[in-house]
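J.: Fold the following.
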Amino acid sequence: MSERTATIASRVGLHARPAAIFAEAAGDLGLEVTIARLGEPAEDALDASSMLSIMGLGAEHGEVVVLRAEGPGADDALETLVRILETDHDA
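T.: Okay, the predicted model is just below:
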């Protein structure tokens, strides 16, 4: 299983717009990707392709999250998702 951390860059956190961008990208990957706050157990991670789950996570600006995926291309897929989270979509 591949794992990456990302720091939320959007100034207002993972609200509707950045959550939608991230969830759509995660859903397009063809892999099961999960997201959780840093320090939370892996079994509590949420479906990264669900906008409602992403918004329910309540991740704020500067908070660190953990992304996990398994399968062919997981490392590259997670790098793509990290770049999305580490971009300020409120700028």
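J.: contacts, neighbours, all on C-alpha from now
T.: Will do.
J.: Can you tell me the centre-most residue of this structure?
T.: When C-alpha atoms, centre = their mean is applied to the chain, the residue found nearest the centroid is residue 35 (5.2 Å).
J.: Please give the structure of this sequence too, so both can be compared:
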Amino acid sequence: MPPTSRTVRIGSAHGLHARPAKMFAQAAKDAGIPVTVSKGSGAPVNAASILGVIALGVEQGDYVTLTADGDGAEDTLDTLAELLTTDHDAE
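T.: Okay, the predicted model is just below:
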């Protein structure tokens, strides 16, 4: 089965800075399957790497593409997409 991809728009007012990036990377790691995230035409990075995620320089309103490969890829992408579209800076 080919990898599953989904493009989502970033909801956090300050983009994927330390706290939302950490939450996202931890959720990707906990998924137990390979997940990558990319911005625009840039190279995909390991979504479980907080440094890789922060290095993408993602701002509010940017679109990123998530790709997961393995059993549960759809559910994993649903969970990660929800994290990315939520404004964690509004709390």
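J.: Superposed, how do the two chains score by TM?
T.: The pair, once superposed, lands on a TM-score of 0.94 when counted by TM-score structural alignment, normalised by the length of structure 1; 88 aligned residues with a C-alpha RMSD of 0.8 Å.
J.: Quick one: map the residue nearest to the centre of structure 1 onto structure 2.
T.: Alignment note (TM-score structural alignment): residue 35 of structure 1 maps to residue 37 of structure 2.
J.: is it fair to say that match lies in a strand?
T.: Yes: with DSSP: H, G, I helix; E, B strand; the rest coil as the criterion, residue 37 of structure 2 is part of a strand.
J.: Do I have it right that it meets residue 64?
T.: Yes: under the criterion of C-alpha atoms under 8 Å, residue 37 of structure 2 makes contact with residue 64 at 6.5 Å.
J.: How are the helices of structure 2 distributed by residue range?
T.: Secondary structure of structure 2 by DSSP state H: the helices cover 18-31, 50-55, 73-85.
J.: Residue 3 of structure 2: which of those is closest?
T.: Residue 3 of structure 2 sits nearest to helix 73-85 of all the helices of structure 2, at 7.8 Å, using C-alpha to C-alpha.
J.: Tell me which residues of the closest one come out buried.
T.: By neighbour count with 16 or more other C-alpha atoms under 10 Å, helix 73-85 of structure 2 contains the buried residues 73, 74, 76, 77, 80, 81, 83, 84, 85.
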